[in-house]
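Student: Fold the following, please.
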Amino acid sequence: MERRRSGGDHRENYTNPFDGEDQVSSADEKEEVMVEEGFKDTEVPPWAKQITLRAMLTSLVLSIVFNFIVCKLNLTTGVIPSLNVAAGLLGFAILKFWTSLLGKAGILKQPFTRQENTVVQTCVVASSGIAFSSGTASYLLGMTPRIANQSEGGNTPANMKELHLGWMIGFLFAVSFVGLFSIVPLRKLMILKYKLTYPSGTATAYLINSFHTPKGAKLAKKQVSVLFKYFAGSFLWAGFQWFWTAADGCGFASFPTFGPQAFARRFYFDFSATYVGVGMICPYMVNISLLLGAILSWGILWPIIETKKGDWYSADEKPSSLHGIQGYRVFMAIATMLGDGLFHVIFMLSKTTISLIINIKKKGSEVPGYGDDENSKLVKYDEKRRTEFFLKDQIPNWVAGGGYILLAIVSIIAVPHIFPQLKWYQILAAYVIAPVLAFCNAYGCGLTDWSLASNYGKFAIIIFSAWVGLPNGGIIAGLASCGVMMSIVSTASDLMQDFKTGYLTLSSPRSMFFSQVIGTAMGCVLTPLVFWVFYQAYPVGEEGSAYPAPYGGVYRGIAMLGTEGVSSLPKNCFKLSIIFFFAAMIINLVTELLRKYETKYRIYRFIPSPMCLAIPFYLGGYFAIDMCVGSLILFLLELRNKQKASDFGPAVASGLICGESLWGIPAAILALSGVNPPMCIKFLTAAVNGKVDGFLSG
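Tutor: Model prediction:
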């Protein structure tokens, strides 16, 4: 779940569709002010000078930080907010500080520009984006014996693979760059001719443009100050909590906020600054949907199903077995996610097709300032200037086409060596289909800010796992194909967002492309390394662990569904899953109908998201409570001063997220060194405490 620049997608990476439309419309109104008029005396450096050494060093440092943040979020609940504001702010702060020092020393050779700021932001988000599309917490983790042994199904040698740094880095390099070349030839069509909004890319551009005006720089300085203040507080709080966690069940995270019975049903506040910050960034309805999903599942459904123990499923099944209560939790969540995903794929493809037909039929749709159209002289100053710079540094189509074919060939050769379960012709089939899906995803993302990369990945799991079959390693084949498909589709929409940001900041398409390439390369190395620190230091993926990595089991469950069919499910699980599958589609259909035809009260805003409802099915409600606390804090700030809440809320949230997440670095180093927390604090009921006292006194 994520409010990402790419529209986030996944409600492991959730984004609120159309959430950016209001921002963009208001931003378009501000267009009349002629943003570029304020920069007309500022020289735009050539594309090669936009990618500076200091920008790359800054990007590397921030990429390490953001990879730790995203990795920790992936391994806990999978709820990932947008980190664009934090990346833009920190990039601006570091480079502004550095160039100010050089300026005072009289050795500043090149001033800090918004183009350089855009390059840093693009590079950092591309790098941390690999932490999501790499699947270290989902499809790659789902291959491991650690996850397979919990499912007790398909755990044969052909359907398991141990993780190792070497092949993980090799796999990411083999598949992560192909998508960058799949969409490059269509950049002028989408940005200039069809004028797709790409709300997150547009919002990022306005943010960066504002930083480089006197008023915006002053506000950015205050925002950075607030971010670092809450960063320090969050980091120190996380360190203080660690001090009291000497054993399982110790620490403030185990405080039974609503009593022991609610705690047993995973309803409690775990004092996580990270998810309080996440809650401040995510829309209110996302957080409420998560809480409703926790109440529906852990408060109603699971207690009812547990009364059927011995009838619907064996009383001897382990709690983690997919043939027991865990099977209902996992497969009903999967069904809801697939229902939500299928609806949005159909909806997005329909919207894309209709929009394309309208654009093709539209008369006078020549690119302003591009060609011999006489009306180009009447175009606004901003648009004319932006179009001029956007068309200045071309990326030849033969480079894009040749790059795609060459990298696809490398991937077709390399991936079967890493995953023998996948044959070369199956990967070829994926690369033949992928450009069409990449176009649809990038186009739909431009319309709605909604990326469906993870949904395409889930459907790839089912198709390829069924194609290969369980005896031949269908589970591994399906999970690996997910990585191939997601990498292409996700990076394509990310790059087009970058082109839109570059268009609005006069950043060269070449600098956007190469910064995305560099950021992707950083991510291919940093993501496995950062994940490996957590994987070696903690029992990642195990129930009850501080890092349960829920989507490892979910993705493996999808692959099992593709290879074994419904026969692997416990009694009545398939019927309940079908109900939740269609319920998700109906909820989305009602939401879209209300969005289109009901405008007075905008009731659709109060309809919960099926994907968000499904996330707590596996984990419980503790993180949803944290996020609702974040929403409450933001709501109170807005009541007090709405403008200040808008200006500083994201900075506060980013500081809370960064601080606690980065405590994971020293905590993991201490764990690897064999240094354990010195104290344990536990919260007991009076009855249990009496028994403990009696035992100790006896």
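
Student: Could you use CA atoms for every contact and neighbour count after this?
Tutor: OK.

Student: Where do the helices of the stretch 551-698 of the chain begin and end?
Tutor: 573-597, 610-614, 616-619, 622-640, 642-662, 664-672, 686-697 (DSSP state H, counting those that start in this stretch).

Student: okay, those, which one's buried deepest?
Tutor: helix 610-614 (a mean of 28; mean count of other CA atoms under 10 Å).

Student: Against which helices or strands is that one packed?
Tutor: helix 284-294, helix 325-361, helix 573-597 (3 or more CA pairs under 8 Å, 6 or more residues apart in numbering; DSSP states H and E).

Student: Next, format these as a markdown table and append distance to Ser511.
Tutor: Below are the helices and strands packed on helix 610-614 laid out as a markdown table (distance: least, CA to CA, whole Å):
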| stretch | distance to Ser511 |
| --- | --- |
| helix 284-294 | 35 |
| helix 325-361 | 28 |
| helix 573-597 | 38 |
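
Student: Quick one, which of those gets closest to Cys612.
Tutor: Ranking those by proximity to Cys612 (CA to CA) places helix 284-294 first, at 5.1 Å.

Student: got a list of contacts for the next helix or strand after that closest one?
Tutor: Where DSSP states H and E defines the elements, the next helix or strand beyond helix 284-294 is helix 302-306. When contacts are defined by CA atoms under 8 Å, 6 or more residues apart in numbering, helix 302-306 is touched by residues Ile325, Arg329.

Student: if I pick Ser493, what's in contact with it?
Tutor: Applying CA under 8 Å, 6+ apart, the residues near Ser493 are Ser6, Ala438, Asn441, Ala442, Tyr443, Cys445, Ser451.

Student: Contact partners for the third one?
Tutor: Translated: Asn441. Contacts of Asn441 (CA under 8 Å, 6+ apart): Ser451, Leu452, Ala453, Val489, Ser490, Ala492, Ser493.

Student: tell me which element Ala87 is part of?
Tutor: helix 84-105.

Student: Proceed likewise with the subsequent sequence, for comparison:
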Amino acid sequence: MILGDGLSNLCLVASRTALDMYRKSRRDAAMMPVAGGSASAAASLDTVAASFDERRRTAAFLKDEIPVSVAMCGYAGLAALSAAVVPLIFRQLRFHHVVILYAAAPAMAFCNAYGCGLTDWSLASSYGKLAIFAFGSWVGMGEGGIVAGLAACGVMMSVVSTASDLMQDFKTGYLTLASQRSMLVGQAVGTAMGCVMAPAIFWIFKSANDVGDPRSLYPAPYAGVYRGIALIGVEGLGALPEYCINFCAAFFAGAFLLNAFKEMARHKRWGVQQFLPSAMGMAVPFFIGAYFTIDMCVGSLILFLWERSNRRQAREFAPAVASGLLCGDGLWSLPASVLALLKVDPPICMKFFSRDDMAKVARVLK
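Tutor: This is a model prediction of the structure:
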């Protein structure tokens, strides 16, 4: 569902962008030319901006616009560097494996940035697991498929998570009137520092503790989880649970068709697209629990009622209210951890059983 929702939106954005560029080229051909791509973009957005603040933010954000050619050349250069260096570190992963990884990563990065914008939750690990299955089964057990799958997972997660983090930074920069280029430079400096500091810190931890030992202070439980996924991946699709691929394909197609129906409803002006659910919003709770969807549902209901009573006030203060709710939800993890350490149990416990188990519980309670 996550992949289907993200890829369908990628197709929609690409098609809309191509259509808008085509229409704009025909319209500009009949009008006087405008010098400067960013100025023309700012002027077109200025006409549809809803308020002075949005016009000012748009103009400030587009003033130091990063050229597309710079972004493409930078990505191609980093991909070439990785294709040359990564196989030297992990010899199970070949040159062409890294090239294919970087060719597929932009689509996955768009999906993750889109999902992170919707849910404020980065799902980079999900795309990393896809890389484990794909490249682990491709390389095979005899050629070191476990290490190859885990290395491919690391490369995919690095690209995908960086994309969502950068988009979050750009969103913050847009709201705070910061420059695109300053945000990108800051991200590059932080990444360069991480390339030096992260291995050094890991080496210190590794020297002082038995990292990975279940009896040590740092058991690294996720290492065993990802190795188990890689073990399943190298055995191919036959090692997955029965009907797993069928479920995956069905819900991928369902998410794709749901977004297609939304787009058709918007184009036909049926007025029902706001009542259709988000596939990404339905998929995320399968990873982190249903409480996330309940929070989104309650928040959307509050915003809906607020807009019905005072649309202007809701538009101006909704981001502040949403930020406060997110901060409160995050800060609650601290007292929740303290209560867990003190072994304080909640006064109410709710469980759901099957019909047979419920009958057994009823007989015991009688």
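
Student: Tell me how the two chains score on TM-score.
Tutor: The TM-score (TM-score structural alignment, normalised by the length of the second structure) is 0.60; 280 aligned residues with a CA RMSD of 4.7 Å.

Student: tell me which of the contacts of Asn441 of the first structure is nearest to Phe531 of the first structure?
Tutor: Ser490 (20.1 Å).

Student: doesn't the closest one fall inside a strand?
Tutor: No - counting by DSSP: H, G, I helix; E, B strand; the rest coil, Ser490 of the first structure is not found in a strand; it is helix.

Student: Counting neighbours, what do you get for it?
Tutor: 31 (other CA atoms under 10 Å).

Student: does it really touch Ser133, like I thought?
Tutor: Yes - look at Ser490 of the first structure against Ser133 with CA atoms under 8 Å: they come within range, at 7.3 Å.

Student: name the element Val364 of the second structure belongs to?
Tutor: Here Val364 of the second structure is assigned to helix 355-365, by DSSP H and E.

Student: OK, contacts around the residue mapped onto Ala134 of the second structure from the first structure?
Tutor: By TM-score structural alignment, Ala134 of the second structure lines up with Ile463 in the first structure. The neighbourhood of Ile463 of the first structure, defined by CA under 8 Å, 6+ apart, consists of Gly478, Gly562.

Student: tell me the average deviation of the helix or strand that contains Ile463 of the first structure from the second structure after fitting.
Tutor: Ile463 of the first structure belongs to helix 453-468 when assigned by DSSP H and E. Following the fit onto the second structure, the mean deviation recorded for helix 453-468 of the first structure is 1.7 Å by mean CA distance after the TM-score superposition for the first structure.

Student: How far away from the center of its chain is that helix?
Tutor: Distance, stretch centre to chain centre, for helix 453-468 of the first structure: 19 Å (CA atoms, centre = their mean, to the nearest Å).

Student: now do stretch 154-162 of the second structure
Tutor: For stretch 154-162 of the second structure, the distance to the chain centre is 11 Å (CA atoms, centre = their mean).

Student: The first structure: matching residues for that stretch?
Tutor: Residue span in the first structure matched to stretch 154-162 of the second structure, by TM-score structural alignment: 483-491.

Student: hmm, which two among the contacts of Asn441 of the first structure are most spread apart?
Tutor: Between all members of these, the farthest pair (by CA to CA) comes out as Leu452 and Ala492, at 11.4 Å.

Student: picking that back up, turn the helices of the stretch 551-698 of the first structure into CSV, including distance to Trp98 of the first structure.
Tutor: Formatted as CSV, the helices of the stretch 551-698 of the first structure follow (distance: least, CA to CA, whole Å):
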stretch, distance to Trp98 of the first structure
helix 573-597, 47
helix 610-614, 42
helix 616-619, 43
helix 622-640, 33
helix 642-662, 21
helix 664-672, 25
helix 686-697, 57
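
Student: Indicate which one of these is closest to Glu564 of the first structure.
Tutor: Across those, closest to Glu564 of the first structure is helix 573-597 (CA to CA), at 12.9 Å.

Student: helices or strands next to that closest one in the packing?
Tutor: Applying 3+ CA pairs under 8 Å, 6+ apart, one finds that helix 573-597 of the first structure contacts helix 325-361, helix 610-614.

Student: What residues of the helix or strand Tyr174 of the second structure falls within count as buried?
Tutor: In this assignment (DSSP H and E), Tyr174 of the second structure forms part of helix 145-175. Neighbour-count burial for helix 145-175 of the second structure flags 145-165, 167-171, 173-174 (criterion: 16 or more other CA atoms under 10 Å).

Student: who touches Met627 of the first structure in this structure?
Tutor: Tyr275, Val276, Gly277, Val278, Gly279, Met280, Asn287.

Student: if you set the cut-off to 6 Å instead, what comes out?
Tutor: The neighbours of Met627 of the first structure, taking CA atoms under 6 Å, 6 or more residues apart in numbering as the test, are Tyr275, Val276, Gly279, Asn287.

Student: outside of the host helix or strand of the third one, which residues touch it?
Tutor: Gly279 of the first structure is located in helix 273-281, with elements delineated by DSSP H and E. With CA under 6 Å, 6+ apart as the contact definition, helix 273-281 of the first structure has outside contacts at Pro81, Asp626, Met627, Gly630, Ser631, Leu634, Ala653, Leu656, Ile657, Glu660.

Student: so where in the second structure does that helix end up aligned?
Tutor: Taking TM-score structural alignment as the measure, the second structure aligns no residues with helix 273-281 of the first structure.

Student: Measure how far that helix is from the centre of its chain, please.
Tutor: Chain-centre distance of helix 273-281 of the first structure: 15 Å, with CA atoms, centre = their mean.

Student: What's the match for Ala559 of the first structure in the second structure?
Tutor: Using TM-score structural alignment, Ala559 of the first structure sits opposite Ala230 in the second structure.

Student: and that match, how many neighbours?
Tutor: Ala230 of the second structure, neighbours per other CA under 10 Å, totals 27.

Student: How many residues are close by Lys49 of the first structure?
Tutor: There are 13 residues near Lys49 of the first structure, going by other CA under 10 Å.

Student: distance of it from Arg386 of the first structure?
Tutor: According to CA to CA, to the nearest Å, Lys49 of the first structure stands 18 Å off from Arg386 of the first structure.

Student: try Pro471 of the first structure
Tutor: Taken as CA to CA, the span from Pro471 of the first structure to Arg386 of the first structure is 56 Å.

Student: So these two - more neighbours on which side?
Tutor: A side-by-side neighbour count of Pro471 of the first structure and Arg386, using other CA under 10 Å, places Arg386 first with 21 against 13.

Student: Who are the contact partners of the more buried one?
Tutor: Tyr503, Leu506.
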